[in-house]
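K.L.:
Show me the folded form of this:
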Amino acid sequence: MKKFICALTFALIYQFGFAQSTVLDKEKLLEFYQTQRYADAAQYLQSIYPADTKDVKALSQMAYCNMMAGKLPDAEKSYLTINEIQPNTLPVLFNLANINSRRGNDLKAKSYLENIVKLDSTNFNAVKQLAGLIKDSLQLKIAYLKKANSLNTADADVATDLAQGYRDLQQWALGYQVLKVAIAADTSNLFLLQAQLPFANELKKYKEVIYVGEKLLKDGADANVVKDVGKAYYYLKNYEKCISYYQMLEKVDKQTEMTLYMMTLSYRELKNLDMATTYAKKTIEEGISPNTSTYYNLLAGLQESNGKLTTAASSYKRGLTFSENSSIYYRLGLLYDLKLKQVKNAFTYYNLYLASKPDAKVEKDQIDYVTGRLADLKSLTK
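P.N.:
The predicted structure follows:
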């Protein structure tokens, strides 16, 4: 690698420095390259060449050094000047696309890449980079990825991204085939093998999923691989194996609603109704957001503000079915007390609020109010 860098450095110096050999200190420039002091190299070159130079070789060298030093505006300025002198040079267009992409200007980057594709419709790298810049149109992204894939079926990144696009469209057979071709070119690529598992599962190639998945797991337990292998065992009706794999995920707290659900079904098929019941409850808990009661509290508050008092009370109570929430108890107490004039219910929810042990520092005013109000309600009911 060092020999390659050294050779590249000499080549750059020869290419860009020969015309100015009378003033350019090649040894000094070589030292900057070898020590990767690109900012110093750029500053040195700028001290040699005039600011308005039209020497393409000099501009290229300064642009390269500035880009390597991370001085992207300076690098772009030099490349734009070169593009004016020698329009539509592919390396220059690529560098301008790269600079704009690194600076977050995707529109400009796409413009340069599209220009490259117009000049060379079979330019794989340009098409691949274009696909990577498409964020708002799945169809367009897939179109570019298909083009890139047709130019190089062995590229793992393109194959994986294209397969993901097909997965989003539920086109499992197409995604599977793209990955299959890429895997044939690189049979040891673990990323490709793993990416193909969900496609194989959807296509009911369960034995293949198990064979490939268990080989992958020898190199380390990956949660996604475990999910795919467990799923394949379930559909092959090997419920014990399905459970054993998904228990691996539970041990490292990587279970999901889907894995718990399949464990529930597996225990049911094994006639172990107690465990099936346990996992059915776990599935429900996993599927419920810990913030659900808070969301119902918000909804009920809006309904209450809109004068829909009975509906608000129902929403508050619905929130309590997901988790205890002291704020909901407090709001229900106020609703029944001040608006619905149902003293018994108000008394109940005020007491539940205090029993929920709200933070004495944060909710001191509410606690004091409820305590005093309970005393008032007691005197009213006597």
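K.L.:
Every contact and neighbour count from this point should use C-alpha atoms.
P.N.:
OK.
K.L.:
so I328 sits right up against L298, yeah?
P.N.:
No - between I328 and L298 there is no contact, the gap being 9.6 Å when judged by Cα atoms under 8 Å.
K.L.:
Between these two, tell me which one has more neighbours.
P.N.:
When I328 and L298 are compared for neighbours, I328 comes out ahead with 26 against 17, by other Cα atoms under 10 Å.
K.L.:
Any chance you could list what contacts the host helix or strand of the more buried one?
P.N.:
Using DSSP states H and E, I328 maps to helix 326-334. By Cα atoms under 8 Å, 6 or more residues apart in numbering, the list of residues contacting helix 326-334 from outside reads 297, 313, 316-317, 319-320, 345-350, 352-353, 356-358.
K.L.:
what does stretch 126-146 give?
P.N.:
So stretch 126-146 is contacted by 94, 106, 110, 113-114, 116-117, 147-148, 158-159, 161-162, 165-166 (Cα under 8 Å, 6+ apart).
K.L.:
Sketch out the strands for the chain, chain order is fine.
P.N.:
Assigned by DSSP state E, the chain shows no strands.
K.L.:
Just give me the longest helix of it.
P.N.:
Longest helix of the chain, by residue count under DSSP state H: helix 364-381.
K.L.:
who does that one touch, helix- and strand-wise?
P.N.:
helix 343-355 (3 or more Cα pairs under 8 Å, 6 or more residues apart in numbering; DSSP states H and E).
K.L.:
how about a cut-off of 10 Å?
P.N.:
Under the contact definition 3 or more Cα pairs under 10 Å, 6 or more residues apart in numbering; DSSP states H and E, helix 364-381 sits against helix 326-334, helix 343-355.
K.L.:
residues making contact with that helix?
P.N.:
327, 330, 333-334, 337, 343-344, 346-351, 353-354, 357-361, 363 (Cα atoms under 10 Å, 6 or more residues apart in numbering).
K.L.:
So which bits of it are buried?
P.N.:
For helix 364-381, burial by neighbour count (16 or more other Cα atoms under 10 Å) applies to Q366, I367, V370, R373, L374.
K.L.:
Ok, stretch 82-90 next?
P.N.:
For stretch 82-90, a neighbour-count test (16+ other Cα under 10 Å) marks I82, N83, N88, L90 as buried.
K.L.:
To check against the first, give me the structure of this:
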Amino acid sequence: MMRKGICLCIILFGFNSFTAQSAKIDTEKLLEYYETQRYADAAKYLQSIYPGDTQDIKALSQIAYCNMMAGKLPEAEKNYLKINIIQPNSLATLFSLASINSRRGNVTNAKTYLQQIIQLDSLNFNAYKQLATYADTPETKLNYLKKANFLNSTDPDVAYDLSLTYSGLKQYQPAYDVLKTAIASDPENFTLQQALLPVANQLTKYPEVIEIGEKLLKNHADVNVMNDMGQAYFYVKDYQKCISLYKMLEDMGVQNEGTLYFMALSYRELKDYNNAALYAQKTIDEAISDHTTLYYAALAGIYEAKNQYNDAVTAYKRGLTFGMSNIIYYRLGLLYDLNLKQPKNAATYYKMYLKNQPDQEKEKDQIAYAKGRIPVLK
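P.N.:
You can find the predicted model right below:
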């Protein structure tokens, strides 16, 4: 509400300026447009009062703002560009141009305007914060966020993004420090506290993870919090609590390779070897993608193209360890038949291909070829 009140004060101030310049402005009508958020109507009304070639900065600013709020971005940009020519180096204008280009997906222009702002004001927090979103590399993003964080270490958005960037670069201590500073100024910020958990785990601050996690779970049973807490409980050797948390995740259907692995280890430490073996197998199953055989088939095909036939055989056979595959059986038959000249192995894989019931319609040519080659190879 305070922000809305400030905006209305600014608008009213603009109305007074207009009235001083022209008696044609109906301030009550314009104010009604603003209050009802009819920005397109407000823009049309102002454009009906002022000529298209007006050089009045305040008029152009109002028209540009109304068009921007109405989503008429090309019109808004046109007016802001006029202002930038008449009155260059205005931070407000440059920010508006950056925002418009950002909304239109023109990253290059948005970055250019933000960099102009930094040249004019090297301590502009918002410019650094926005530039970080357009960074081409993690290192560049880190530099922008570090500058923004230096200017305002309590901003939660910057602290959050900076900690994630540090973590992505495996710089866990600075990630932790940034979050702790921001949390100190806002102890009830659950988002920052949740972001702290995986970082604290990396730094082996397991009791802290458990303490914060318990508080967060009272607010919301978030699966990421439970995941981080489970690890912490494992490392402080409270294996039963680790299992309990991860069993909840499994019941919710959001288990993963990591949670199943820690369950297997926890059961092992509790000497419950039956469950330990069960969850070790679940871990292996979770780690294997349904598409692994296809990935190995693709790798083998690359080796074939390079005439590295023995490597191709190894890759194809490795793919078969993750499950049966008609593609691999057939490709191995061709490889042994045409390239390695091993008729016995070729016939074996052609037979395996046919035995695995390939699609009679989609693979009729391959089926016919395999059936035709087997008696020849014998």
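K.L.:
now the contacts of helix 364-381 of the first structure: which count as buried?
P.N.:
327, 330, 333-334, 337, 343, 346-347, 349-351, 353-354, 358.
K.L.:
residues in the first structure aligned with stretch 89-103 of the second structure?
P.N.:
The alignment of stretch 89-103 of the second structure onto the first structure (TM-score structural alignment) spans residues 88-102.
K.L.:
hmm, back to that, which of the buried residues of stretch 82-90 of the first structure sit farthest apart?
P.N.:
The most widely separated members of the buried residues of stretch 82-90 of the first structure, counting by Cα to Cα, are I82 and L90 (11.5 Å).
K.L.:
residues in contact with A298 of the second structure?
P.N.:
Contacts of A298 of the second structure by Cα under 10 Å, 6+ apart are T292, E304, A312, A315, Y316, G319, I328.
K.L.:
what about the fifth one, neighbour count?
P.N.:
As a burial measure, the neighbour count of Y316 of the second structure was computed by other Cα under 10 Å and equals 26.
K.L.:
likewise the second one?
P.N.:
When counting by other Cα under 10 Å, one arrives at 17 neighbours for E304 of the second structure.
K.L.:
hang on, isn't it packed against V313?
P.N.:
Yes - the pair formed by E304 of the second structure and V313 meets the contact definition of Cα atoms under 10 Å, at 8.9 Å.
K.L.:
what about the closest residue to F32 of the first structure other than its chain neighbours, how many neighbours?
P.N.:
Excluding the flanking residues, the one nearest F32 of the first structure by Cα to Cα, 6 or more residues apart in numbering is A41, at 5.6 Å. Using other Cα under 10 Å, A41 of the first structure has 23 other residues around it.
K.L.:
And A41 of the first structure, how far from E31 of the first structure?
P.N.:
From A41 of the first structure across to E31 of the first structure, the span is 9 Å (Cα to Cα, to the nearest Å).
K.L.:
do Q139 of the first structure as well
P.N.:
Q139 of the first structure is 49 Å from E31 of the first structure, by Cα to Cα.
K.L.:
just the helices in the stretch 1-150 of the first structure please.
P.N.:
2-17, 26-34, 38-48, 56-68, 72-85, 90-102, 106-119, 124-133, 138-151 (DSSP state H, counting those that start in this stretch).
K.L.:
which one of the ones you listed has the most crowded surroundings?
P.N.:
helix 56-68 (a mean of 22; mean count of other Cα atoms under 10 Å).
K.L.:
and that helix, how far from the second structure on average?
P.N.:
On superposition with the second structure, the mean distance recorded for helix 56-68 of the first structure (mean Cα distance after the TM-score superposition for the first structure) is 0.7 Å.
K.L.:
how far off helix 90-102 does that helix point, in degrees?
P.N.:
30 degrees (axes from the mean of the first three to the mean of the last three Cα atoms, to 10 degrees).
K.L.:
What helices and strands are in contact with helix 56-68 of the first structure?
P.N.:
When contacts are defined as 3+ Cα pairs under 10 Å, 6+ apart, helix 56-68 of the first structure packs onto helix 2-17, helix 38-48, helix 72-85, helix 90-102.
K.L.:
Mind doing that once more with 8 Å?
P.N.:
Using 3+ Cα pairs under 8 Å, 6+ apart, helix 56-68 of the first structure sits against helix 2-17, helix 38-48, helix 72-85.
K.L.:
Just tell me the aligned range of that helix in the second structure.
P.N.:
Using TM-score structural alignment, helix 56-68 of the first structure pairs with 57-69 in the second structure.
K.L.:
what does that stretch contact?
P.N.:
14, 17-18, 39-40, 42-43, 46-47, 50, 54, 73, 75-80, 82-83, 86-87, 100.
K.L.:
try 7 Å this time
P.N.:
Contact with stretch 57-69 of the second structure is made by Y39, A40, A42, A43, L46, L73, E75, A76, N79, Y80, I83, as judged by Cα atoms under 7 Å, 6 or more residues apart in numbering.
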